[in-house]
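Asker: Please find the sequence and the predicted model below.
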Amino acid sequence: MQDASTVIELTTPSLSSRFRLRTSGDAEAAADGYAGVGIVLSERAEASLLDWIPVNSRLCAVRLATSVRESRGSEVHRTLFIVSAYAPTDCSSESAKDSFYDALGVCLSDAEMSARPTDLFSCRTLSVPNCHATQRLDEGWDTAKLPKPRQGKSRGGGRIRTTDLPIIIHKEVDKYSSGHITLIAENEEDMWLTYNLVQIGDQLRCSTVRKVQNESATGSVQTKQVRTNLTINVEKIDFDLQGSVLHLKGRNVAENQFVKMGAYHTLDLTLDEKFTIFKSEWDSIALMLVEQAADPTQHADLAAVIMHEGLAYVCLVTSTTTIVRAKIEINIPRKRPGLPTTQHEKGMTRFFEQIMQALERHVRFDIVKCVILASPGFVREQFFDYLMQTSTKQDKRVFLENKGKFVLVHSSSGHKHALKEVLMDSSIQSKLANTKAAAEVNALNDFYQMLKVDQSRAFYGYKHVKAASDALAIDTLLVSDALFRSRDLEERRRYVNLVDTVKEDQGTVRIFSSLHVSGEQLNQLSGVAAILRFPIPEPNSDEDSDSSTENGVGDS
């Protein structure tokens, strides 16, 4: 790690950069009282590295204002200094050096394996004369010499974020609901909403890379890649959920010097990339999705750890998605009668330590209102006791100060599917009352309760729900977002009209995400259900054109 020629690749869906370590130090850093390691990297890669500095490593990232190395196109290469109260110097002991470089190695390794950073950081809008720093007071970063920034936005907990871009850049929709909207997808939820927003037949424009062949006067052919803005008529949509990349295939419909009219091209839409969607008709559901994407409160405010001995899932739950941020799987020796339990206890300690590290890394306690610890048996109590005792010994204030946010509940297993039953547990409903996922979970729970008590007031399937709507009987409509991704425009309009009608009749509409555990459950009931204000006779059960829909719904 101390070799000056060390190069570490960081690959994310939207960038590929190199970290080059400079272990010889820097005169400017030494003059300002810093000691540490310089890492040459691009500004965009800087964000990835900053996000992955371990909160318990006593490392701090500082970049000097005068440390710009070179500029290539739009990428500016900088030196980011990783410093610490225990940063190695020529006079440091070998153990101090080893400790520092081990922590730095973990940091770089995690950044390399990261799917994508969860936060952005940019130094362009800061104007501190000596140095720039980013600090996480609430997450335990130690800082060295932190001047107050003159510009930039400060968010709760001391986090500085200067690239907080609005997702709606431009909106132009006429009175006939035709027009275009320019957006930026900032996170995984925004990309999921974009996937629900784009339909086959829409036009989409964004920046892309195209291979171009040039023939010289001598007849030789050279191939090069060029970046250009391209507009296609969407014919095929694929969504990479793990990488949060939307693949859109279609024919070019706008004049371009590199791509012929009518030529096929696949646009790879990634996070933090500007794009424009053109629709001949922006229906109410599409406009609602746009407004939902622009809502700054759309963040994960509920975390959950589902576990049993040797297996744990750390999940973030939002109103639209359930995201597994970490899966911990450890082989723990069993307890055997008459034999010491030392090996079992050591295994459980390793298991709990990894869960605690995952919570440190993935849960933002300044946003999360509730952390559910669920397990069969007493594993949850054992982990919570370990968490509090370890936090007291190691002064992990982030856990101690948020002790009241933890809720311990029973689950049937430590697998992800057990999260559904946990969210419906009446003992935690008061804790979930202020989370955005609670409304959908409660609505589905209310539907099941009504189905048990009075089936004439709980309908599912389009035919039955439409009959209830015609009778002005719907109090709450539950509908899956998968129905709005149908390639059949008439089917999509049918559900859009149903939603609009229920709203006009003063009913409540809950749109469930197929990525959410509650949405998965609703899809088993055809994707549409309703709780009625009053009982009505059940419609004839003759099969009709939507009988296939009655048997369940999947992503189109």
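Answerer: Received, thanks.

Asker: hey, let's count contacts and neighbours off CA atoms from now on
Answerer: Noted.

Asker: so where do the helices sit in the stretch 401-550 of the chain?
Answerer: Applying DSSP state H, counting those that start in this stretch to the stretch 401-550 of the chain gives helices spanning 418-423, 429-432, 438-453, 462-470, 489-504, 517-523, 547-550.

Asker: taking those together, which one is wrapped up most tightly?
Answerer: Highest mean neighbour count among the helices of the stretch 401-550 of the chain (mean count of other Cα atoms under 10 Å): helix 517-523, with a mean of 23.

Asker: all helices of the stretch 101-250 of the chain, in order?
Answerer: Using DSSP H, counting those that start in this stretch, the helices of the stretch 101-250 of the chain run over 188-197.

Asker: what's the most centrally placed residue in the chain in contact with, if anything?
Answerer: Within the chain, one residue has its C-alpha closest to the average C-alpha position: by Cα atoms, centre = their mean, that is residue 188, at 3.8 Å. With contacts defined as Cα atoms under 8 Å, 6 or more residues apart in numbering, residue 188 is in contact with 244, 271.

Asker: Nearest to residue 180, out of the helices of the stretch 401-550 of the chain?
Answerer: Closest approach to residue 180 among those (Cα to Cα): helix 489-504, 18.8 Å.

Asker: neighbouring contacts of the closest one?
Answerer: By Cα under 8 Å, 6+ apart, helix 489-504 touches 283-285, 466, 469, 472, 474, 477, 483-486, 508-509.

Asker: From residue 72, how far off is residue 438?
Answerer: Plainly put, residue 438 is 48 Å away from residue 72 if you go by Cα to Cα, to the nearest Å.

Asker: next, the one to line up against it:
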Amino acid sequence: MKLLEKQIFPDKSGMVKIFLEQPDDLWLVYNLIAVGDVITSQTSRKVNSKNQSRVNINLEIKVTAIDYSKGSSVLRVRGKNRVVNEHINAGSFHTLELEKNKEFTLEKKVWDTKAMETMEDGHDGVVGYDLGVVLMEEGLAHVFLVGNNSVSKHCAKIEERLDPKTGLNKFFESVLHAFMKHIDWNMVRCVVIGSPGKIKAEFHQYILSEAQRSSKLKSIENKKSCILLVNTNSGKENCLNEVLHNITVTNFIRDTKASVEIKAMKEFTDLLSSNSDRACYGLKSVEAAQELSAIKTLMITDELFKNAEIAMRKKYTGLIKSVKEAGGKALVLSSMHVSGEELAKLTGIVAVLRFPMPELDM
């Protein structure tokens, strides 16, 4: 995304004007916008129900809800209009759609540390992907990209009834088409094919054979050493987590943000089951642990962090700062990554402790 204008004042209030250059900018903006912010952008509205005529207007809304799903090309922001014009009343609710090639202004009462980091990370940066993943079983496949920004993107679902005459070949052809459409071999570090049984090996052999026959698939031939085969329970979407916890896969992406978060969540869940006095979850318990500088690693979901009231955002920001000043690590996990989804099920805020604290009430 391109930063067109920036005005941040000493009290941390201020505005930025942003231009969305590519669809992947939407997840950055999704993490940047919070309930209570003010968005200004141009949109069109129907003004005459008889002839369906529309006019372009500038809409300024105070955000009440944000709607964005993985892989979507549009981010919808709903809120209350703040400016009267001849077509729209102040106080009425409207939805702005943000998408590629759209310009908008974002105002915040407080630009906290996380918001500033998100903006700087996205400003004129390229959203890249470290990992391509194909999950499959007979007749079903999913294609994913896992980003250097710790976001997992569901690119395609392939579901076909197998023809007894052609066997798996037609299905493999469809999967390969989606595979090549969404995975840029010049960008990803490796591609993982995950499945139960032997179908992953059969698909692997199929794509290597096709690569030798077609110059359009030369990238597969050149990168065949970067293809990993991993056992999974099924080819269903939820098995992405199994792939990301596979030790061979994590070694390929070990220095990425996604890998750091995966390892941190694994350490927490392992401790929760084997040494629960060194793990805690819930804001009350986490705050009590930090009062004694007991937190080794703090993890919080971006959803919890950005959707809270300003007072709560300041509390979370202060908690992160306190943990870092005490020598601990603080991670804000994306809700659009499997680690963030896992964290959300555990109240959205957890901590790995330096020493046991059995007295914490969770």
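Answerer: Thanks, I have it. Every value quoted in this text rests on a predicted model; they were computed, and no experiment measured them.

Asker: on that earlier part again, I'd like the helices of the stretch 401-550 of the first structure as a markdown table, with distance to residue 382 of the first structure appended.
Answerer: Conversion of those to a markdown table gives the following (distance: least, Cα to Cα, whole Å):
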| stretch | distance to residue 382 of the first structure |
| --- | --- |
| helix 418-423 | 19 |
| helix 429-432 | 21 |
| helix 438-453 | 27 |
| helix 462-470 | 47 |
| helix 489-504 | 47 |
| helix 517-523 | 27 |
| helix 547-550 | 45 |
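
Asker: Could you name the stretch from those that's closest to residue 391 of the first structure?
Answerer: Residue 391 of the first structure lies closest to helix 429-432 among those, at 23.2 Å (Cα to Cα).

Asker: List the contacts of the aligned partner of residue 234 of the second structure in the first structure.
Answerer: Aligned counterpart of residue 234 of the second structure in the first structure: residue 413 (TM-score structural alignment). Listed by Cα under 8 Å, 6+ apart, the contact set of residue 413 of the first structure reads 306-308, 375-376.

Asker: Give me the nearest residue to the aligned residue in the first structure for residue 218 of the second structure, chain neighbours excluded.
Answerer: Here residue 218 of the second structure is matched to residue 397 in the first structure, going by TM-score structural alignment. Nearest-residue entry for residue 397 of the first structure: residue 391, 6.9 Å, with adjacent residues in sequence omitted and distances by Cα to Cα, 6 or more residues apart in numbering.

Asker: Tell me if I'm right that that neighbour and residue 402 touch.
Answerer: No - using Cα atoms under 8 Å as the test, residue 391 of the first structure is too far from residue 402 to be in contact (11.3 Å).

Asker: now the end-to-end length of stretch 3-22 of the second structure.
Answerer: Length of stretch 3-22 of the second structure, first residue to last, Cα to Cα: 13 Å.

Asker: before we move on, the earlier item: return the distance of the match of residue 234 of the second structure relative to residue 509 of the first structure.
Answerer: For residue 413 of the first structure, the distance to residue 509 of the first structure equals 32 Å [Cα to Cα].

Asker: do the same with residue 284 of the first structure
Answerer: 13 Å.

Asker: Neighbour count for those two, which is higher?
Answerer: For residue 284 of the first structure and residue 509, the more surrounded residue by other Cα atoms under 10 Å is residue 509, and the numbers stand at 20 against 14.

Asker: What is the equivalent residue in the second structure for that one?
Answerer: In the second structure, residue 509 of the first structure lands on residue 330 (TM-score structural alignment).

Asker: Tell me who's in contact with that match.
Answerer: Contact analysis of residue 330 of the second structure by Cα under 8 Å, 6+ apart lists 297-299, 320, 323-324.

Asker: What count of nearby residues applies to the equivalent of residue 473 of the first structure over in the second structure?
Answerer: In the second structure, the residue matched to residue 473 of the first structure (TM-score structural alignment) is residue 294. For residue 294 of the second structure, the neighbour count with other Cα under 10 Å is 22.

Asker: buried sites along stretch 346-365 of the first structure?
Answerer: Judged by neighbour count using 16 or more other Cα atoms under 10 Å, the buried positions of stretch 346-365 of the first structure are 347-349, 351-356, 358-365.
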